[in-house]
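Asks: Pasting the sequence and the predicted coordinates here, then a few questions.
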Amino acid sequence: MSIKSVAAKLFAKRIYHKTLAWANKPIETQETVFKSLIKNAKETQFGKDHHFDSIKTVLDFQKHVPIRDYEDLKPYIDKIKTGEENILWKGKPLYFAKTSGTTSGAKYIPLTKESMPFHIEAARNAILHYIHETRNADFVDGKMIFLQGSPILTEKHGINFGRLSGIVAHFVPKYLQKNRMPSWETNCIEDWDTKVNAIVGETIKEDMSVISGIPSWVQMYFERLQEKSGGKKIGEIFKNFNLFIYGGVNYEPYRAKFEQMIGRKVDSIELFPASEGFFAYQDSQKEKGMLLLLNSGIFYEFIKADEFFIENPKRYTIGEVEKGVNYALIISTNAGLWGYNIGDTVQFTSLAPYRLIVSGRIKHYISAFGEHVIANEVEKAMKEATADTNIVINEFTVAPQITPSSGLPYHEWLIEFENEPENFDAFAEAIDNAMRKQNIYYDDLITGNVLRKVVVTKVSKNGFQEYMKSQGKLGGQNKIPRLSNDRKIADNLK
């Protein structure tokens, strides 16, 4: 056992107990965060516009600060971009993280000197919790790769602009610099195809122990490694690779393919990061869900997803949430986002401590006939339909077909297979049965002959990658929506 791994275990124990201190006092922790946010933003333009000097309670806050999305906040963002100070948060942000918006085009999310440390600490603490629970720290002596966007930044009016993952690359701790892959030069390559090939060239001979990234893009990296190595398993190429860290999408639809490519099972850690904040991480290999970070400069509110689009829906705080309910996640942060709808929906798996899963996107659902199918349901159905089979999925998405050329409307599942089912009809039936068990509205539509059963459409090899490339969204933090209420993606794929 190396000195580095011993030190990691000692540090992990310390962080574990620090986490317990706030996790065991969730309501008090959130109250402290709330008061600090209001106090620090009283003299900002937003604080003055929304009467922060009169806000004493959460109810006061909810009265003065409505739920917002990016478009609602954009007038304030635009002022900051021209160099104005004390707009959403005191002073000026250190960075703007550029993200791809669905309705707004590019979005620019502020990162401040108060918010930035939490992005770094959360990723570190996720690994330390893993070390504390498993007592496995051997991987700290190997090489680690983080598939991320380019760290090249542009500066305007004293603020740096870039992708979140590229910004974070500037904060890699010194003790990880020697272990970190790829090189800075390779990380700066903008074109994703070129970058992945360069990463393969740099890493194929290294002792990789930790690999991190969005599953769909790590899969592409693995495929290129196998091509270059003459078809070797990833576990043969990297004999000490035993930890996969991911975020952005659910790993379960990819797990079977990954284990096939690796040649063995590896431990995994799920993260819930976004430009708007680092919200949660998997703190246990034994418990379901990710620990909600209640002490990280973010005040959380929750709106029941099925009430979200009504006028003035109830906004719940941490002490009021229930297990298993689908909530839209609303945040107020020390980067100056207030009553901000990030677009994700979550479900709590535990209330002591507060752990959750990401169940989908509030705008990503299928309800062409009132069924309101969400991402978590289609992913569970896929997992159930492929369990105990040789079927392996590379990628999939689901869309409604409202006007078929013949017969009843249906939900179309567009799937790129690694290993196809022997019987497509039986596979579609298994998906349909799994959906009907989960969603009573969908079941009623099938029973009532409003919809016919699931239709499975095969997507050609690399079809999803080609689609993302055609949209200018290959690589980085971009990902395919698991489902949508229109056919834009489905028709492009076909």
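Replies: Cool, got the structure. Worth saying up front: this structure is predicted, and the values here are computed from it rather than measured. Numbering: from 1, shown residues only.
Asks: drop to CA atoms for contacts and neighbour counts, all remaining ones
Replies: Will do.
Asks: need the strands for the stretch 201-350 of the chain, in chain order.
Replies: 208-212, 243-247, 267-274, 277-281, 290-292, 298-304, 327-333, 340-351 (DSSP state E, counting those that start in this stretch).
Asks: can I get those in CSV with mean neighbour count?
Replies: What follows is the strands of the stretch 201-350 of the chain, written out as CSV (neighbours: other C-alpha atoms under 10 Å):
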stretch, mean neighbour count
strand 208-212, 21
strand 243-247, 20
strand 267-274, 20
strand 277-281, 24
strand 290-292, 26
strand 298-304, 23
strand 327-333, 25
strand 340-351, 20
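Asks: Make TSV from those strands and add distance to residue 229 to it.
Replies: Shown next, in TSV, are those (distance: least, C-alpha to C-alpha, whole Å):
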stretch	distance to residue 229
strand 208-212	15
strand 243-247	21
strand 267-274	24
strand 277-281	33
strand 290-292	36
strand 298-304	45
strand 327-333	44
strand 340-351	39
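Asks: For this protein, identify the residue most remote from the centre.
Replies: Computed with C-alpha atoms, centre = their mean, the residue of the chain farthest from its C-alpha average is residue 406, at 38.3 Å.
Asks: Doesn't that residue lie inside a helix?
Replies: No: Residue 406: not assigned to a helix; according to DSSP: H, G, I helix; E, B strand; the rest coil it is coil.
Asks: Any chance you could list what contacts stretch 257-264?
Replies: Identification of contacts with stretch 257-264 by C-alpha atoms under 8 Å, 6 or more residues apart in numbering yields 219, 222, 233, 234, 235, 236, 265, 266, 392, 393, 394, 418.
Asks: Next one for the comparison:
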Amino acid sequence: MLSLKSALAKPFAKRVYKSVQKWANNPLSTQNKVFQNLISKASATQFGKDHDFKNINNYNDFIKRVPVRDYEALKPYIEKVVEGQENILWKGKPIYFAKTSGTTSGAKYIPITKESMPTHVEAARNAILMYIHETGNAKFVDGKMIFLQGSPILEKQNGIQLGRLSGIVAHYVPKYLQKNRMPSLKTNCIEDWETKVNAIVDETLPENMTIISGIPSWVQMYFEKLQERTGKKIGDIFKNFNLFIFGGVNYEPYRAKFENLIGRKVDSIELYPASEGFFAFQDQQGEKGMLLQLNSGIFYEFIKAEEFFNENPKRMTIADVELGVNYVMLISTNAGLWAYNIGDTVEFTSTKPYRVIVSGRIKHFISAFGEHVIGKEVEQAIQEAIKDEKVEVSEFSVAPQINPNEGLPYHEWFIEFEKEPENLSSLAKKIDVLLQQQNSYYYDLIQGKVLQPLKITKIKKGGFQDYMKSIGKLGGQNKLPRLSNDRKLADKMEALNLTK
């Protein structure tokens, strides 16, 4: 029998579905409305005055006046906001800063305003409601839900609260879910990730867990601890667990491992949240890709990834994108980011409605020899290679080996196996062929004897977690880079004695 809460979830889900369909079916007018609104509201800010917003009437005017910027280029404005100045990038002051660890610029302070905050919360809520509408399954709202996230403890800087995005969002869990939500506030505030995961295991073991959510690599750590403690599959510990919500990385490399840990298949919803905005969520179970959030105070632009480092690459709106092309995504938002490069690359899987997959990071690629191999290509190659093998991969990362002791340079794949292959060199050969099929530059370099085929270096069990711990990035929203264009990660793994 349905509880009142799950019974009420269905009509609410239907209402949200209709509202989402309304803007998803009118994408160009929706984005144009967002664009006009952003320009008009920010025209009196310092940024708006510096870039002549008053004379921006259309997208071409915007391109002429507002150059593409990353965090470093926008930093002079952000520093003024951090100092407490008003009306710099957006009217007034932000209500939060999402603090992220930047690789080049140290800590980044991403503004969140009273206009942008609700869009983070609504998109996450709508993802679950769209799932309820599609499947008719609402029973899970009566069980316990866990969101593996950063600490909700916030600091204050010049009157503005700052913390991790997941910690900020933790303060916005709707009242009707408060009793269902785990872990407890005390546990959520534990800073050390391993201590926190052990405390989460203690708290959740006796509970009726129905939704589990987080970045796959850290949920995997939680599942492994549960299994160590009980000797049981996760699906047997939590018999009503039937929905896994994840974001931040591609789930596919983890899928086989998760199904083995859980012991059965569970539905999943993919999200695409970031400190800069909540960009997309999976709106249908059977569809590849996530619905781009066109009505969330974010105006999107795209540049073909292969042209991005040209002197004057062509910028375009959703009106001109094509399927299957790798794009760098730029955003202008009601938090005061303008033609801002978040560093992600995306591909469109559909334009009716607009759905995307995250294909990688514009900075995370290997092009030590001109091959420009991207995250999506390495993930696809390894998935295909192990599909019919009795091999399970926990984690992997790839780096160029430019000066080997002997022979030609090559790509070195650092792989932590759950189940090792019988023949490592034949797996390496298989991955290499699949990578050549996807990337013509890589194919030419192998065939032209500029590179030798890739080599696999095995990593000790738990090795990647030890690496992340050594650089102070264990748990939370931190992710292992799939690709590096240098040997920093590789050298650190070897220095820590994590290779077998």
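Replies: Perfect, I can see it now. Everything quoted here is computed from the prediction, not taken from an experiment.
Asks: ok so, going back, could you work out the most separated pair of the contacts of stretch 257-264 of structure 1?
Replies: 236 and 393 (22.2 Å; C-alpha to C-alpha).
Asks: Tell me which of these two has more neighbours.
Replies: residue 393 (21 against 13; other C-alpha atoms under 10 Å).
Asks: Using the three-state scheme, assign the closest residue in space to the more buried one that isn't next to it in sequence.
Replies: Excluding the flanking residues, the one nearest residue 393 of structure 1 by C-alpha to C-alpha, 6 or more residues apart in numbering is residue 417, at 4.7 Å. Of the three states, residue 417 of structure 1 takes strand under three-state DSSP.
Asks: Okay, and which of the contacts of stretch 257-264 of structure 1 map to helices?
Replies: In this view, the contacts of stretch 257-264 of structure 1 that belong to helices under DSSP state H are 219, 222, 234, 235, 236.
Asks: I'd say the fourth one and residue 226 touch.
Replies: No: in this structure, residue 235 of structure 1 sits apart from residue 226 without contact. The criterion is C-alpha atoms under 8 Å, and the distance is 10.6 Å.
Asks: What residues sit buried inside stretch 189-201 of structure 2?
Replies: Within stretch 189-201 of structure 2, the residues that count as buried by 16 or more other C-alpha atoms under 10 Å are 189, 190, 193, 194, 196, 197, 198, 199, 200, 201.
Asks: And for stretch 259-268 of structure 2?
Replies: 261, 262, 268.
Asks: what does the second one align to in structure 1?
Replies: Matched by TM-score structural alignment, residue 262 of structure 2 corresponds to residue 262 in structure 1.
Asks: how much space between that match and residue 163 of structure 1?
Replies: Separation of residue 262 of structure 1 from residue 163 of structure 1 (C-alpha to C-alpha, to the nearest Å): 29 Å.
Asks: Next: residue 30 of structure 1.
Replies: Using C-alpha to C-alpha, residue 30 of structure 1 is found at 29 Å from residue 163 of structure 1.
Asks: Let me know how buried the aligned partner of residue 143 of structure 2 in structure 1 is, in neighbour terms.
Replies: The alignment partner of residue 143 of structure 2 in structure 1, by TM-score structural alignment, is residue 142. Residues contacting residue 142 of structure 1 under the criterion other C-alpha under 10 Å number 16.
Asks: and the gap between residue 142 of structure 1 and residue 267 of structure 1?
Replies: For residue 142 of structure 1 relative to residue 267 of structure 1 (C-alpha to C-alpha), the value is 16 Å.
Asks: How about residue 26 of structure 1?
Replies: Following C-alpha to C-alpha, the distance that separates residue 26 of structure 1 from residue 267 of structure 1 is 28 Å.
Asks: same thing with residue 434 of structure 1?
Replies: 27 Å.
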